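A.B. asks: Have a look at this prediction, sequence included:
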Amino acid sequence: MSDRPTAPVPPRLAGWEHRTEMPLLLASLVYLAGYAVHVLVPRPTEPWRDITLVLVGVTWLLFAADYGVRLHLSGQGRRFVRTHWLDTLILLLPPLRPLRVVQLYTRVQLHRERPRLSLHARVMAYAGTSALLLGFSASLAVYQQERGVPDSTIRTFGDALWWACATLTTVGYGDAVPVTLLGRVIAAGLMACGLALLGAVTGSFSSWLVQTFARQEDKRPPESE
């Protein structure tokens, strides 16, 4: 899930990305944990909700600073926004920020001479991890918007998780549906991501099956007439 451009990466930018891989990975996990606690902990609970709100704000500042430094070091100007569209979306849309975990892990794998997993296995692993992170983040975001709203069918976090599973898998039972504007926007985005991830997994799995059967056919002895 890397949106790295095909052009050679400037040495200074490559060095910055290498130095900030682990700190940003930890920041992504801290953001997800802080956001989860902020949403799920009861409102009167203090000071945990305030602490988690500060953590979420600090991690966003780290993401913004990293984006600004990479924009400067790339020397691409406005073109950086287009070639690194996923970074831009992650910066602008909070529910997508946990995807930095997958994105940064992918970047770490690029530095390995020989990845531990095959291409097909990596695609399925990244898509599966992205689906889990997206589903959990979208559940938190929708639950935050829908709880306490009149006529809402998503009243508990369990309802939100069920809704996310049905939406990501494009099943759509209709028993849990967002009623707020922002909740429906999140649902539309999750639908699009679900279709993309499902297509990536099924396409990679189908390609793996074709290659496996092709190798088996090559190994079979020729039939005698």
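C.D. replies: Structure received.

A.B. asks: rest of the way, CA atoms for contacts and neighbours
C.D. replies: Fine.

A.B. asks: which residues in this protein form helices?
C.D. replies: Secondary structure of the chain (DSSP state H): helices located at 11-40, 48-74, 79-83, 85-92, 99-110, 119-146, 157-168, 181-219.

A.B. asks: In the third one, which residues are buried?
C.D. replies: Going by neighbour count (16 or more other CA atoms under 10 Å), the buried part of helix 79-83 is Phe80.

A.B. asks: now swap in stretch 7-27 and tell me
C.D. replies: For stretch 7-27, a neighbour-count test (16+ other CA under 10 Å) marks 13, 17, 21, 24-25, 27 as buried.

A.B. asks: Now do it: distance to the chain's middle.
C.D. replies: Put simply, stretch 7-27 sits 18 Å off its chain's centre (CA atoms, centre = their mean, to the nearest Å).

A.B. asks: got it, and stretch 156-170?
C.D. replies: 16 Å.

A.B. asks: So which residues make contact with it?
C.D. replies: 40, 131, 135-136, 138-140, 142-143, 147, 153-154, 172-173, 176-177, 187, 190-191, 193-195, 198 (CA atoms under 8 Å, 6 or more residues apart in numbering).

A.B. asks: show me what contacts the most centrally placed residue in the chain?
C.D. replies: The chain has Leu99 as the residue nearest its centroid, 2.8 Å off, counting by CA atoms, centre = their mean. Residues in contact with Leu99 (CA under 8 Å, 6+ apart) are 90, 130, 133-134.

A.B. asks: Second structure follows, compare the two:
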Amino acid sequence: MHVEAESREAAWEHRTELPLFYASLVFLVGYAVRVLAHGAPVWRDIAGVAVLVTWLCFIVDYLVRLVLSRQSPLRFVRRHWLDTLIVILPTLRPLRMVKLHDAVQAKRARPRRALYPRVIIYAGLSAVLLGFSGSLGIYHAERLDPRSPIHTFWDSVWCVCQTLTTVGYGDVAPVTAGGRLIATGLMIFGMALLGAVTGSFSSWLIQVFRREGEEGPPENGSSPGAPH
């Protein structure tokens, strides 16, 4: 019964992965238009409808997968923490693009990427998505507050770049509760991403040095490239 539930969940995920990926792009564009198109109320209304519809699609997909898995909600959340996070923050939905790429590679009988390149890809894509969606969120929260130094979208991008890289110059910082909440989340994710990339790169270097050590020097004791 458990295997059958997993197969049904996998079949549902296989059918919906690509359509939901396109829906995530629609959500991201709609959210950007909703925040940035101040002088176009008609486009903002259309974008708002697109955001709502695509978000409902993500919620329905999550609930259907929960039912098909026949697991308790708590266990399902633990096993699918990324999907749970994506339902709460749909702008991160394109993160599943890496998983979709791996599935396409497997279908074409091509080897799966190694662990370290996959970690780097996830981290890079996460940084871009977090940076863009965080910039939109901070700009939306700060732009109407007269105390805030964030007056344009590019001010918000600069603030997010400082936050994600943990540099923190302090020349541009959010002052509203919403803006500071988003910045706090970006700090946490920024440290996690930095740790993941640094750890993966360090592990890769250790493997390279260990492999070179196991190969050892040439048997005749001469240095590489020396004439025989």
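C.D. replies: Cool, the structure landed. Computed from a predicted structure; not experimentally measured.

A.B. asks: Could you get me the TM-score between them?
C.D. replies: The TM-score (TM-score structural alignment, normalised by the length of structure 1) is 0.88; 215 aligned residues with a CA RMSD of 2.0 Å.

A.B. asks: ok, the buried residues of stretch 7-27 of structure 1 vs Leu73 of structure 1, which is closest?
C.D. replies: Using CA to CA, Leu13 comes nearest to Leu73 of structure 1 of the buried residues of stretch 7-27 of structure 1, at 5.3 Å.

A.B. asks: okay if I get the contacts of Leu99 of structure 1 as a markdown table plus neighbour count and distance to Arg112 of structure 1?
C.D. replies: Formatted as a markdown table, the contacts of Leu99 of structure 1 follow (neighbours: other CA atoms under 10 Å; distance: CA to CA, whole Å):
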| residue | neighbour count | distance to Arg112 of structure 1 |
| --- | --- | --- |
| Ile90 | 18 | 25 |
| Ser130 | 23 | 21 |
| Leu133 | 21 | 24 |
| Leu134 | 22 | 26 |
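
A.B. asks: What's Val185 of structure 1 aligned with over in structure 2?
C.D. replies: Under the alignment by TM-score structural alignment, Val185 of structure 1 pairs with Leu181 in structure 2.

A.B. asks: repeat for Thr169 of structure 1
C.D. replies: Match for Thr169 of structure 1 (TM-score structural alignment): Thr165.

A.B. asks: That match and Tyr62 of structure 2: what is the separation?
C.D. replies: Distance, Thr165 of structure 2 to Tyr62 of structure 2, using CA to CA, to the nearest Å: 32 Å.

A.B. asks: With Gly124 of structure 2 instead?
C.D. replies: Gly124 of structure 2 is 25 Å from Tyr62 of structure 2, by CA to CA.

A.B. asks: Tell me which of these two has more neighbours.
C.D. replies: Between Gly124 of structure 2 and Tyr62, counting by other CA atoms under 10 Å, Tyr62 is the more crowded of the two (18 against 14).

A.B. asks: what sits against that one?
C.D. replies: 83-84, 87.

A.B. asks: Asp102 of structure 2: what's its closest spatial neighbour, skipping adjacent residues?
C.D. replies: Among residues not flanking Asp102 of structure 2 along the chain, Arg112 sits closest, at 6.2 Å (CA to CA, 6 or more residues apart in numbering).

A.B. asks: Isn't that neighbour up against Ala106?
C.D. replies: Yes. With contact defined as CA atoms under 8 Å, Arg112 of structure 2 and Ala106 form a contacting pair (6.8 Å).

A.B. asks: Pull the number of nearby residues for Thr163 of structure 2.
C.D. replies: Neighbours of Thr163 of structure 2 (other CA under 10 Å): 24.

A.B. asks: same check, this time on the one 3 residues further on
C.D. replies: By the other CA under 10 Å criterion, the neighbourhood of Thr166 of structure 2 contains 15 residues.
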